[in-house]
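Chemist: next comes the sequence, and after it the predicted model I'd like to discuss.
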Amino acid sequence: MTIGIWILGNQLHSEQAALLSRKNNKQETPVIFIESLNYVRKRPYHQQKLVLVFSAMRHFAEELSSEGWSVTYKISENFEQALNSWIRANQITELRLVTPYDRPFLTFIQSLNLDSNIKLIPNNHFLWSHQEFKQWTDSRKRLLLEDFYREGRKRFNILMEGDQPIGGQWNFDKQNRKPPKKSLTPPTPLGFEPDQITQQVINDLKSSQIPTYGQIEPFKWGINRSQALQVLECFIENNLDNFGAYQDAMVTGEYTMWHSLISPYINLGLLTPLEVIESIEKAYHEFDYPLNSVEGLIRQILGWREYMYGIYQLMDDDYSQKNWFNHQEKLPEFYWDSSQTDMNCLKQSLRQVEETGYGHHIQRLMVLGNFALIVGVSPQAVNDWFHSAFIDAYDWVMVPNVIGMGQFADGGILASKPYAASANYINKMSDYCKSCVYKRTQRTGDKACPFNFFYWDFLSRHQQQLKGLGRMNLILANLKKMDSEELKAIQSQAQHWRESQ
């Protein structure tokens, strides 16, 4: 019997489960990497994401080869053709791979007609297995991210003093919402010049006929584990001190602020979640970084990331199709081309996504997601765009975040209220409104900010559904106080805007 291993593009770690299962038999174990052209034609992926994934795959293949593994790297029209050719050439009887994190890709693999048996190895890239997460949910009367996060802190003994959290409280989020000041000078993010392998990927993509999105150059992302570790170290040394306080702030021309930029590397497997968490905790004890910064970053990985994956695995297959508000509007064209909007907050956020494939969580949730929600865009269209546009996007992370959190399309499984807001929030957390042609204080008229009339239109359209959510009562009470003529003008302006798009 010959055992072969297929390594997927987001499983690029030498300690991943399939490789571990044959660690003592490297030379007798064929390993394959495949770039499938048909697969990347499924949606117009950001060019920098394709460069990152393909270059990281090619670098990891070389790394494994240098360690003694028998590695084949194929660029093929489709997975099935490349796999069967390799299986026959190596007389493989059992094909092992780590269970895909994305459910649609797992279904796809199970549909392949291969000349070998497939053995799926449970993934070890998350701290909670599917079975462990389900056991936790089965023991709960309610599902709350905060409860799960606290359980994770205890289970892995992170930022704990005995059975109590360091600092006397679990969550310092209230200290992590400082609006930007005029004098803010965020550090320059660490970037890397493309090496020969990466430049070849860039050249290949430039000459391909694959439909894509965004700019391909300048490409500054790390493409191997060594560079990913450098990014983590740079974040700890230069960013962690101010990360917490300003993690929600948005500033014109400042694309990354104090954010870590490590999500693409964790999602590819170049970094593991536990090593990142332990590095942050170690830095806290050694250098006395602010606890709100340290706890805030750890909560994103130990809490949010693990919870999203757990919910994704737990939900029914139709979760991605949920549409609680029955929103049917098309995604505005300017999401694909930032030059087509004159709303400064959207233009700034979309332009940086076009240039880098990146936007931080508040830009995603409270600018891009918020606007699509209050306009009434189909949540599936929003999800498709997010999956195409972001360098760290995968089905497992985008479905719960866009469908559940950003668009509230699941009716409250993930969030207790919709993340909907007017221009007031954006003005508080950014400097975008100061340079905008629209007036953040106006709800109607030619200069009224669309965030304002769409926000109140959204509340009006869905007030019957929203009144069942306790946290919406105060806002709905303000809606009832609004002058009926003004509300009609708001609704008319919102509808006219939709029709004009």
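Modeler: That came in fine, so what should we check first?

Chemist: CA atoms for contacts and neighbours, from now on please.
Modeler: Will do.

Chemist: report the separation between the closest residue to Asn117 other than its chain neighbours and Leu297.
Modeler: Nearest in space to Asn117, with sequence neighbours left out and distances taken as Cα to Cα, 6 or more residues apart in numbering, is Glu94 at 4.9 Å. Distance of Glu94 to Leu297, given as Cα to Cα, to the nearest Å: 40 Å.

Chemist: more crowded one of these two?
Modeler: Taking other Cα atoms under 10 Å, Glu94 and Leu297 do not tie; Leu297 has more neighbours (23 against 17).

Chemist: ok, now which ones touch that one?
Modeler: By Cα atoms under 8 Å, 6 or more residues apart in numbering, the residues touching Leu297 are Gly244.

Chemist: and it, which of the three is it?
Modeler: With DSSP: H, G, I helix; E, B strand; the rest coil as the basis, Leu297 sits in helix.

Chemist: also this one, for the comparison:
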Amino acid sequence: MTPAHWLFGDQLGPHFLTPGDDGPDRDAAVLLVEARSVFRRRRFHRAKAHLVLSAMRHRAAELGDRAHYIRADTYREGLRAAADDGLTDDGVTVHHPTSHAALRFVRSLDGVDVLAPRGFLVPRPDFDAWADGLGGKRLRQEDFYRWVRRGHDLLMDGGDPAGGRWNHDHDNRETPPKKARTLGAPAPYRPREDAIDEEVRNDLDRWERDGEVTFVGRDGPRRFPASRREALAALRRFVEHRLGGFGAYEDAMLTADPVMSHSLLSSSLNLGLLHPAECVEAAEDAWRAGDAPINSVEGFVRQIAGWREYVWHLYWYFGDAYRDSNTLGHHAPLPDWFLDLDADAVTARCLATTLAQVRDTGWTHHIPRLMLLGSHALQQGWDPRAVTDWFHRCFVDGYDWVMLPNVVGMSQYADGGRMTTKPYTSGGAYVHRMSDLCSGCAYRPTDRTGERACPFTAGYWAFLHRHRRRLAGNNRMSQAVRGLDRLGDLDALLRQARERGDSPP
């Protein structure tokens, strides 16, 4: 008896079909179910819908006769179609899905055996044991990262961190080069579309015409890998040509250079096209060969072996109720201009530029996400659950497990500090220091009130005032809170904030 093996749309790499004690049979038929209902539940970014469907169909084409690609209205309908064809007579196996809802669903099905998760470095029981062993202490990402480095012998020289330090953050916070329009990095890998992409785009066009689904954002040409071959090419391109310049400017922003030296590999990792081990090992090999500096390599390794693993495990460790965290009591709805990615409605150059990048590509790097989009949402008091959903829908690398901890915990501080030690928000001075986005803006980063008041500067002080009592007891925020007492224009600032309401900044 050989159960068929079901691949979700984010389980598309070869490691999801590798036989083993907790893996599918080598000869198992492979099921891929394209459920249209997924795109009716949320108003996804059009480029994201295209990428996911293109990746699924490319995987089916790679597997040839072994794959059974079923297009259906729902997953249940697709599985019934597979049963009608006799494909599931001997049962079905599926690797642990990546969301609470999907896990509940597969566990509710008869004849489906849920196997252990794949696509991550640390098994869930190992993380749980590590976290439980802390005895209630804060689950600090830095401690977890060092534990992973030791356990997987990543960037280690014996028992010591390679290069003499665990963390090279100090070297990776450079401001952008003065008067430079771009960083001058070699171009990232870009795929070429094929007949499968054309088929997907035609299907999406038809669904929209028929009123079955609606999307947000723009689509085409496809910018991110949709196959294993493309993902490996993107990884090689990054390691050989872009990794060396990654570290120093990983927190910087330039208007004309949205990708800087970032890897653009997050969507490939989150589709399962790449395994994190092959990414971090390739980066370490580059350092040991003298082809990339330690600060760049360590920064990249920390993003994957540290932060990505940490977020995955916190998603499960905190449980599904974590999504309802709202310690700050933020309940304001997201305004239409933000929901529609209407960058043209926004005056603030930094926010308009970032929103346009999301509209046009479904992607920005981590600093615009955290310190522009997320920071503005936090300052405005938008509902963290709605903000999480927006990031999930609008980013090509966005999945529930990715965005729930990143947005609820880090970006919106809605968990009250379970994940981070302080809210991540700032005034316009930070944006001005780390980018060229303030140049030519209608607002001034130094102005708190008046026609040229920077919405981030005013928003920062209004946020501190609103949560003064809570934040005064935070040793990383207390000094900033005390600064409220030195503002002679605080009343005017708060009055102006009320008058602006949720108008585009």
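Modeler: Noted; the coordinates are in hand. This one's a predicted model, so the numbers in the text were calculated from it and none came from an experiment.

Chemist: thinking again about what came up before, which one in structure 2 is aligned with the residue nearest to Asn117 of structure 1?
Modeler: In structure 2, the residue paired with Glu94 of structure 1 is Gly91, using TM-score structural alignment.

Chemist: its match and Pro3 touch, don't they?
Modeler: Yes. At 4.7 Å, Gly91 of structure 2 counts as touching Pro3 under the criterion of Cα atoms under 8 Å.

Chemist: doesn't Val33 of structure 2 lie inside a strand?
Modeler: Yes. Inclusion of Val33 of structure 2 in a strand is indicated when three-state DSSP is applied.

Chemist: let me see the contact set for it.
Modeler: Leu7, Phe8, Tyr69, Ile70, Arg71, Ala72, Tyr75, Gly78, Leu79.

Chemist: change it to 6 Å
Modeler: Ile70, Arg71, Gly78 (Cα atoms under 6 Å, 6 or more residues apart in numbering).

Chemist: so how far is stretch 443-462 of structure 2 off the chain centroid?
Modeler: From the chain centre to the centre of stretch 443-462 of structure 2 is a distance of 29 Å (Cα atoms, centre = their mean, to the nearest Å).

Chemist: correction: stretch 416-430 of structure 1
Modeler: 20 Å.

Chemist: in the stretch 351-500 of structure 1, which spans are helices?
Modeler: Secondary structure of the stretch 351-500 of structure 1 (DSSP state H, counting those that start in this stretch): helices located at 361-362, 370-375, 379-389, 395-398, 423-429, 450-461, 463-466, 473-481, 484-500.

Chemist: go on, the stretch 1-150 of structure 2?
Modeler: 37-41, 46-63, 75-84, 100-107, 124-132, 141-152.

Chemist: structure 1: matching residues for the second one?
Modeler: The alignment of helix 46-63 of structure 2 onto structure 1 (TM-score structural alignment) covers residues 47-64.

Chemist: and that stretch, which residues are buried?
Modeler: 47-61, 64 (16 or more other Cα atoms under 10 Å).

Chemist: cool, stretch 129-147 of structure 1 as well?
Modeler: Buried residues in stretch 129-147 of structure 1, counted by 16+ other Cα under 10 Å: Ser129, His130, Phe133, Lys134, Thr137, Leu143, Leu145.

Chemist: go on, stretch 264-282 of structure 2?
Modeler: Result for stretch 264-282 of structure 2 [16+ other Cα under 10 Å]: buried residues 264-277, 279-280, 282.

Chemist: kindly report the same for stretch 190-210 of structure 2.
Modeler: Buried residues in stretch 190-210 of structure 2 (16+ other Cα under 10 Å): Arg190, Pro191, Asp197, Val200, Arg201, Leu204.

Chemist: one more: stretch 470-477 of structure 2?
Modeler: Leu471, Ala472, Met477.

Chemist: touching, the second one and Ser478? I think so.
Modeler: Going back to what we said before, that points to Ala472 of structure 2. Yes. If you go by Cα atoms under 6 Å, Ala472 of structure 2 and Ser478 touch, sitting 4.6 Å apart.

Chemist: so who does the residue nearest to Asn117 of structure 1 touch?
Modeler: By Cα under 6 Å, 6+ apart, the neighbours of Glu94 of structure 1 are Ile3, Ser116, Asn117, Ile118.

Chemist: among those residues, which are in strands?
Modeler: Ile3, Asn117, Ile118 (DSSP state E).

Chemist: nearest to Pro332 of structure 1, of those?
Modeler: Ile118 (42.4 Å; Cα to Cα).

Chemist: map the closest one across to structure 2 for me.
Modeler: Using TM-score structural alignment, Ile118 of structure 1 pairs with Val112 in structure 2.

Chemist: over to Gly167 of structure 1?
Modeler: Looks like Gly167 of structure 1 aligns to Gly163 there (TM-score structural alignment).

Chemist: how much space separates its match from Leu155 of structure 2?
Modeler: Gly163 of structure 2 is 8 Å from Leu155 of structure 2, by Cα to Cα.

Chemist: more neighbours, the two?
Modeler: Between Gly163 of structure 2 and Leu155, counted using other Cα under 10 Å, the more crowded position is Leu155 (24 against 16).

Chemist: setting aside sequence neighbours, what's the nearest residue to the more buried one?
Modeler: Closest to Leu155 of structure 2 by Cα to Cα, 6+ apart is Ala162, at 5.1 Å.

Chemist: quick one on the thing from earlier: from the contacts of Glu94 of structure 1, which would you call buried?
Modeler: By neighbour count, with 16+ other Cα under 10 Å, the contacts of Glu94 of structure 1 hold Ile3, Ser116, Ile118 as buried.

Chemist: could you redo those as JSON lines and give each row distance to Pro180 of structure 1?
Modeler: Converted to JSON lines, those look like this (distance: Cα to Cα, whole Å):
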{"residue": "Ile3", "distance to Pro180 of structure 1": "55"}
{"residue": "Ser116", "distance to Pro180 of structure 1": "57"}
{"residue": "Ile118", "distance to Pro180 of structure 1": "52"}
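
Chemist: list just the nearest of the residues you listed to Phe371 of structure 1.
Modeler: Nearest member of these to Phe371 of structure 1, counting by Cα to Cα, is Ile118, at 43.7 Å.

Chemist: how many residues are close by Asn345 of structure 1?
Modeler: Asn isn't right for residue 345 of structure 1; it's Cys. With other Cα under 10 Å as criterion, Cys345 of structure 1 counts 26.
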